[in-house]
Structure formats: C-alpha cells, structure tokens
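Visitor: How does the following fold in three dimensions:
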Amino acid sequence: MKKVYVCQYVNCLRNGSEAVFQAFQACPVADVEVIASECQGQCNMGVTVRVLPDNIWYCRVKPEDAIAIVQQHLKDGQLVDRLLHPRIHRR
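Guide: Have a look, this model is predicted:
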C-alpha cells in the first residue's frame, strides 16, 4: 500500500497544505492512503508531499498538482518531474 504524506505544519499550512490535503482526498485511489503529517523537515519548500514506499518527495505542491500526482504517479507509475524536490532528487 502506498502512503501519501501531506505536511500540515506551520509553513506548509501557510502555503495552503490544507487545500492540498483535501485535493488528494477528493481523488481516492485504491491501495493509497492519504495522511496529514507533521513537519517533514522541508519547510522552505512547502507544501511538501512525500510518497512512500517510493520515497518520492514533491515540493511547492498546489491543490491542482494533486490531480497530476494522482494520475501520473499513483495510477500510471510516472513521476511528476516538475514537482520533484531538487535537493533530494538530483539530476
């Protein structure tokens, strides 16, 4: 089962993480659990979304990006390159 952690800590909340969390909940996927998380330690890159067990970090996620993550990553198995955290997923 995949788990999608959407940060709900101070900086991410200021950047709209509650709406991002709700956007993920509005697009349910079988065998995927969406979790409101505590700080994930990437405050300057919020809203932070982490997908496990894939260990993929997305940053600066907006509510409309949740649809792309659901479709491309969770359903089709393709990463959403434009949202990948640049310090964690170096190219």
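
Visitor: When you work out contacts or count neighbours from here on, use the C-alpha atoms and nothing else.
Guide: Fine.

Visitor: what's near enough to touch residue 50?
Guide: When contacts are counted by Cα atoms under 8 Å, 6 or more residues apart in numbering, residue 50 is found next to 4-6, 56-58.

Visitor: so how far is the helix or strand harbouring residue 12 off the chain centroid?
Guide: Assigned by DSSP states H and E, residue 12 belongs to helix 10-14. Centroid separation between helix 10-14 and its chain, computed with Cα atoms, centre = their mean, to the nearest Å, is 14 Å.

Visitor: want to put them side by side, so please do this one too:
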Amino acid sequence: MKQEVQLPPVNAIKPSSKARVIVCRGRSCRKYSAEEVFENFKRNLPPDVDLISVPCLGQCGNGTMVMVESDPTWYSQVHPDEVAIIIKQHIINGCPVKAMLYPKFHKK
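Guide: Predicted structure coming up:
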C-alpha cells in the first residue's frame, strides 16, 4: 500500500534563514535521474546550503522534483545538467529560474 505524504500548502511553508534544497528521490523521480540530480547538488552547492533528500514530495510524475525551501520555490522535471543553473541563478544570485518553475504552484 502506498503511503501518502501530506505536505503543507506551498504558501504555508515558512522561510528559513538558511537555504535548503530538497530533492525528491522517490520511485517516480528516480525514473527521471533523481540520483544524479541529488549528486550534482551534493557536489556543487555552497557549503552554507543544506541539501535534503526525501522519499516523496507528493508530485509524482513531474520529476525530478526539487524545492528550494527558503522561498519556497518548486522546480519540476529537473535534469542533472540543469542543477548548475539552479545553483548559480537561484541559490547564489537569488533569482529563481522562471523557465523551470513547477506550473502547479507557480502560475505564469
């Protein structure tokens, strides 16, 4: 039996003083290279940013899902080669990558 994960609504997550990147490594996201995405973040994130692995972000079929919790900002369909742009543009320069935002939570 599949266990459902209850996440708070995107607007209810309180910003953290420290940046945290959450990567889904659930079964569905693993089909879309979640392990490589996680490893690319692990190798390249600045040391003051926490990297967290979760078994599911509850958005199956849209993976690999990545959430930058301090905003909060959700990214969908993240490929391993796109990790660098998220780190450079969002984590370091503070500007989310609009083209990669998860449209369910970030309306255009």
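
Visitor: Give me the TM-score for this pair.
Guide: For these two chains in superposition, a TM-score of 0.95 is obtained (TM-score structural alignment, normalised by the length of the first structure); 91 aligned residues with a Cα RMSD of 0.8 Å.

Visitor: Neighbour-wise, give me the winner out of the contacts of residue 50 of the first structure.
Guide: residue 6 (28 neighbours; other Cα atoms under 10 Å).

Visitor: The residue opposite it in the second structure once aligned in helix, strand or coil?
Guide: Using TM-score structural alignment as the criterion, the counterpart of residue 6 of the first structure in the second structure is residue 23. Three-state assignment for residue 23 of the second structure (DSSP: H, G, I helix; E, B strand; the rest coil): strand.

Visitor: which of the contacts of residue 50 of the first structure are also in contact in the second structure?
Guide: Contacts conserved in the second structure for the contacts of residue 50 of the first structure, using both residues aligned by TM-score structural alignment, their matches' Cα atoms under 8 Å: 4-6, 56-58.

Visitor: Which residue range of the second structure does the helix or strand following the helix holding residue 12 of the first structure align onto?
Guide: Sequence order places helix 17-25 as the next helix or strand after helix 10-14 of the first structure, per DSSP H and E. Using TM-score structural alignment, the residues of the second structure aligned to helix 17-25 of the first structure are 34-42.
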